[in-house]
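# fold the following, please.
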Amino acid sequence: MLSNLKTGFVRFLKDENGNFAVMTALALIPLLTGASIAINLARINLEAAKMQDGLDAAAISALKVYGDDGDEATAKDLANKTFFANFGTPEIVDELGSESSAPVASNAVNLAFGSLGVETTATATYQHKYPPLFFGLRPYTIDRVSVAARMPGREACMLALSSTATRAFEVSGSATVDTSGCTITSNSTDPQSIYLNGSATLKTECLYTAGKVSATLAHLTLACPKAVEEVAPIRDPFLSKKMPTTGSWVSLAGCGQNFVGGGSGNGDCNGTSRTPNNPPAGYTVELKPGTYGGLEIKGKVLLRPGSYIIDGNPLKFASQSVITAEGVTFFLLNGAQLDIHGGSTFKVTPSLMGDWAGFSIVAARNNTATATINGNSASSLAGIIYMPASKEIQYAGSGSTSGECVRIVAQEITMIGNSSFKLDCKATLANNTINNPGAIRLLR
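Reported below is the predicted structural model:
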């Protein structure tokens, strides 16, 4: 029997047809493996390219929405819709790390906003596990990243945030305003979003508005070819900054009734000095940083550098008052109002330390009170006036021909007197800027 098996095996090996069948079967294994790898690589590259295109579109669209209204949730929602509209939801894709049969759309795009120098960035990432087309190959993870950046556009000196107000920015009466080098921007979609009456004069780098400019017969000079109308609004550039909290009120007893409201003479003035009942001519009262339950300045007062939190009651510079406040930031909280009369003489510069460096006047984001800032030729104010909920700021500068380092953010802004603004104010404003949206580009 063994002899018969041996004979049969020898015949099989000598049979040319049998050899061909065996060799063909053996050769098919690497051929099929190679073909499988090639097909899978092609499909992987196709999916990766589709994913990259989808992420690029998602990052750009999200950055545009985020720059327009600052709503991160809306931007992320749009990013996902844009991505899946471009990438699709192919059946061969499984959610990474998931053992369920959920479709790819349930795995959201990872989107993060940040900054790169002066540019705002959006980074979109996504990954999925690619199951091979043929049995026996290990799954492959595809991941891609897209980074889009928005360059800052022209710098604005004034930003009116209201989206609906008529005359959100106005130059009234015979006021003359010069913002050469920086723009005026209004988020209002109203036909008179930016308004100049017949006797007003405005010279500016450019006008940007989500609505229209009304400047019939007015003296309007633009450095740009024409006003830019019906553009996307600017998000509040300082929305992420945190407001301070109030503390115990600083006592004004002993600070002199002729110097501050609520003061009296011949007593200790909040630890800075003793104010006599009959102070000599030119006497100066000093105040220290802290929380004040209102602050009316009526005489010659020096405010030491730091933060002055005004809690609930007005901050007022009365007529004939003389105020020196260098390195100071005023915070108007709990409905505190601002009233700076033209009869007062003041020198106010912002603190250059802390989160609010470069800001001279800041109002809480729920403080809708109107404000008046009326300077004169003997006064100077520098810094950012940030009152984002204020229904209206009425502003008149010192009239200085050299310009002032002032920026204003409010719901509505009305220029009631002659004012001139500087562009190069990086040191005074601690590098804070208000920029119109610029071009969006892909970094990666």
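
# from here on, just use CA atoms for contacts and neighbour counts.
Noted.

# ok, then the element right after the helix or strand containing residue 308?
In this assignment (DSSP states H and E), residue 308 forms part of strand 306-311. On the C-terminal side of strand 306-311, the closest following helix or strand by DSSP H and E is strand 315-317.

# so what touches that following strand?
By C-alpha atoms under 8 Å, 6 or more residues apart in numbering, the surrounding residues in contact with strand 315-317 are 294-298, 323, 332, 336-341, 344.

# among these, which ones are in strands?
295, 296, 297, 323, 332, 338, 339, 340 (DSSP state E).

# and the longest strand for this structure?
strand 140-160.

# check which helices and strands that one sits against.
helix 16-69, strand 119-130, strand 183-186, strand 406-410, strand 435-442 (3 or more C-alpha pairs under 8 Å, 6 or more residues apart in numbering; DSSP states H and E).

# which one of these lies nearest to residue 269?
For residue 269, the closest of the helices and strands packed on strand 140-160 is strand 406-410, at 31.6 Å, according to C-alpha to C-alpha.

# circling back: which of the helices and strands packed on strand 140-160 is buried the deepest?
strand 183-186 (a mean of 27; mean count of other C-alpha atoms under 10 Å).

# picking up where we left off before, now the helices and strands packed on strand 140-160 in JSON lines, with distance to residue 286?
Below are these laid out as JSON lines (distance: least, C-alpha to C-alpha, whole Å):
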{"stretch": "helix 16-69", "distance to residue 286": "43"}
{"stretch": "strand 119-130", "distance to residue 286": "42"}
{"stretch": "strand 183-186", "distance to residue 286": "37"}
{"stretch": "strand 406-410", "distance to residue 286": "25"}
{"stretch": "strand 435-442", "distance to residue 286": "38"}
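
# for the comparison step, fold the sequence that follows:
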Amino acid sequence: MLWSSAGKTKRRGERGNLVVITGLMAIPLSMIVVMTLEMVSLSNERSRMQAAVDAAALAGARELAVAGGAARDATGFAEAFALNQVTDLAPRVSMNFTASQTVNGFQVSGVGLRASFFGNMVPPGGFKIEVSAIAESLNQQPLCILALPETEVPIGLSAISNSSIQADNCLVHSNRDMLTRDNAAIRAGTIQAFGTATGTGYAPAANNGALTVNDPFHGRNIRRSGVCNTLNPVPLVVTGNSSQSLAAAVHTRNIIVSGNATLILQPGEHYFCRELRVRGNATLHGDNLVLIFDEAGTFSAADNSAISLTGRTSGDWAGFVIVATRDNLDDMEISSSSVDKLLGTIYVPEATVVIDAAGSVAEESKWSVVVAKEIKLDKNARLVINTDYAGSGVPVPAGVGNNAGPGGLRLKQ
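Modelled structure (predicted):
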């Protein structure tokens, strides 16, 4: 069949027109696809920034509620916290976060700016992302365990070898790292570490990267100058089946309680220049008292010794049961399975509390608080922290217990 040259020319023209039309249609279609992808990306970025301020508001509210929170930079912490959640967005989104405490709670807001279409002409100046969240504390949760290690001590709180802490309704905090190992467990209302909590057995999950909690008693004067300059070299030994009562005073000699003996500490302030040791099946008992240990003073309970101590109900040391001076670097060791009552606050800012015997410690106390440089649990030991503050005649010192602590949190908006 023969085709005319005119027909061929007409068909080539139609094909050319189709190509031109298709090309012209492809441009807006491509723009629509690109714009759709950009809008999806923008929506994802907004969601990420909203999640970041939500988390930061909760973290900031929690930090602000901890003892001494007003003196710490909770706002700066929350701002850095939010930014750290979305650092991967930084190449394409310029972001700024601000945090503040308001009458409605703890607020974190964020503003992000990213490039828009046609050289930031649509919309003019680029896309602006604005997000905000407010968190509030629902109920106060007391601070009951605080480890205060300095930078040279990497782990402030450790539990190993099937040992455990049971502090169901209060805060357990370490100013450095926290460690569990070999089936150890820590159960509390809130668990947090300035550094990292490693291991398993945390319930609920531990919060890492928390702000440092200041020593709530850093301004207290503990040491009695000069009272331990002259020491008595003859120890006080209470042994056999004997029972002895000891008045509150400055004790300048070693005190050893052993066998089946009982030492009753009378109410008041007992200041120990040297060691107080309880061994065998001996008993140490006392109510309305505080045990203060000077630089060379130490406390240890071993074997099957029974310990029952109730803190001061009044005076300068109301609410405290065991205290050590700031130059006391020795261990306060509990290696007995019969330490039933330590009602009050244990405050040893430069010493280590070591609990390393199978059995429960402080379980019969209405409440307890431990503030120490380091806290170590081992060998199936179980530290029980109760929070029945109202049911005790021993007042809670300001800065710990139900006088301070983070509560349950929620986002308001």
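
# most neighbours of all the ones in strands among the contacts of strand 315-317 of the first structure, which one?
In terms of neighbours by other C-alpha atoms under 10 Å, those top out with residue 332 at 27 neighbours.

# which position in the second structure pairs with that one?
Using TM-score structural alignment, the equivalent of residue 332 of the first structure in the second structure is residue 293.

# quick one, what contacts that match?
271, 272, 273, 274, 299, 322, 323, 324, 325, 328.

# just give me the neighbour total for the third one.
The one in question is residue 273 of the second structure. Neighbours of residue 273 of the second structure using other C-alpha under 10 Å come to 24.

# what do we get in the second structure for residue 364 of the first structure?
The alignment partner of residue 364 of the first structure in the second structure, by TM-score structural alignment, is residue 325.

# mean deviation of the host helix or strand of residue 208 of the first structure from the second structure?
Assigned by DSSP H and E, residue 208 of the first structure belongs to strand 207-209. Strand 207-209 of the first structure, aligned to the second structure and superposed, deviates on average by 1.2 Å (mean C-alpha distance after the TM-score superposition for the first structure).

# which bit of the second structure covers the next helix or strand after that strand?
Downstream of strand 207-209 of the first structure, the next assigned helix or strand under DSSP H and E is strand 213-214. Aligning strand 213-214 of the first structure against the second structure (TM-score structural alignment) gives residues 197-198.

# compared with the first structure, how much does the matching stretch deviate?
Looks like 0.8 Å for stretch 197-198 of the second structure (mean C-alpha distance after the TM-score superposition for the first structure).

# touching that stretch from outside, list them.
177, 178, 179, 180, 206, 207, 208.

# recalculate using a threshold of 10 Å.
With contact meaning C-alpha atoms under 10 Å, 6 or more residues apart in numbering, stretch 197-198 of the second structure is reached by 155, 157-158, 174, 176-181, 191, 205-209.

# picking that back up, among the contacts of residue 293 of the second structure, who's most crowded?
Counting neighbours by other C-alpha under 10 Å, the top entry in the contacts of residue 293 of the second structure is residue 324, with 29 neighbours.

# which ones are touching that residue?
Taking C-alpha under 10 Å, 6+ apart, one finds 222-223, 271-272, 291-299, 330, 332, 346-351, 372 in contact with residue 324 of the second structure.

# just residue 271 of the second structure next, same as before
223-224, 227-228, 248-252, 290-294, 297, 323-324.

# could you list the buried residues of the longest strand of the first structure?
Neighbour-count burial for strand 140-160 of the first structure, counted by 16 or more other C-alpha atoms under 10 Å, picks out 142, 144-152, 154-160.

# moving C-terminal of that strand, what's the next helix or strand?
strand 169-171.

# which helices and strands sit right next to the helix or strand immediately after that following strand in the chain?
Using DSSP H and E, the helix or strand that follows strand 169-171 of the first structure towards the C-terminus is strand 176-179. When contacts are defined as 3 or more C-alpha pairs under 10 Å, 6 or more residues apart in numbering; DSSP states H and E, strand 176-179 of the first structure packs onto strand 140-160, strand 201-204, strand 219-222, strand 419-420.

# spatially central residue in the first structure, please.
Central residue of the first structure (C-alpha atoms, centre = their mean): residue 237, 3.2 Å from the mean position.

# which helix or strand contains that one?
Short version, using DSSP H and E: residue 237 of the first structure is in no helix or strand.

# biggest strand in the second structure, by residue count?
strand 331-355.

# ok, and what's touching the helix or strand that comes right after it?
The helix or strand immediately downstream of strand 331-355 of the second structure is strand 359-361, counting by DSSP H and E. Here strand 359-361 of the second structure makes contact (C-alpha under 10 Å, 6+ apart) with 163-166, 307, 334-342, 355, 379-385.

# if we use 8 Å, what do you get?
336, 337, 338, 339, 340, 341, 380, 381, 382, 383, 384.
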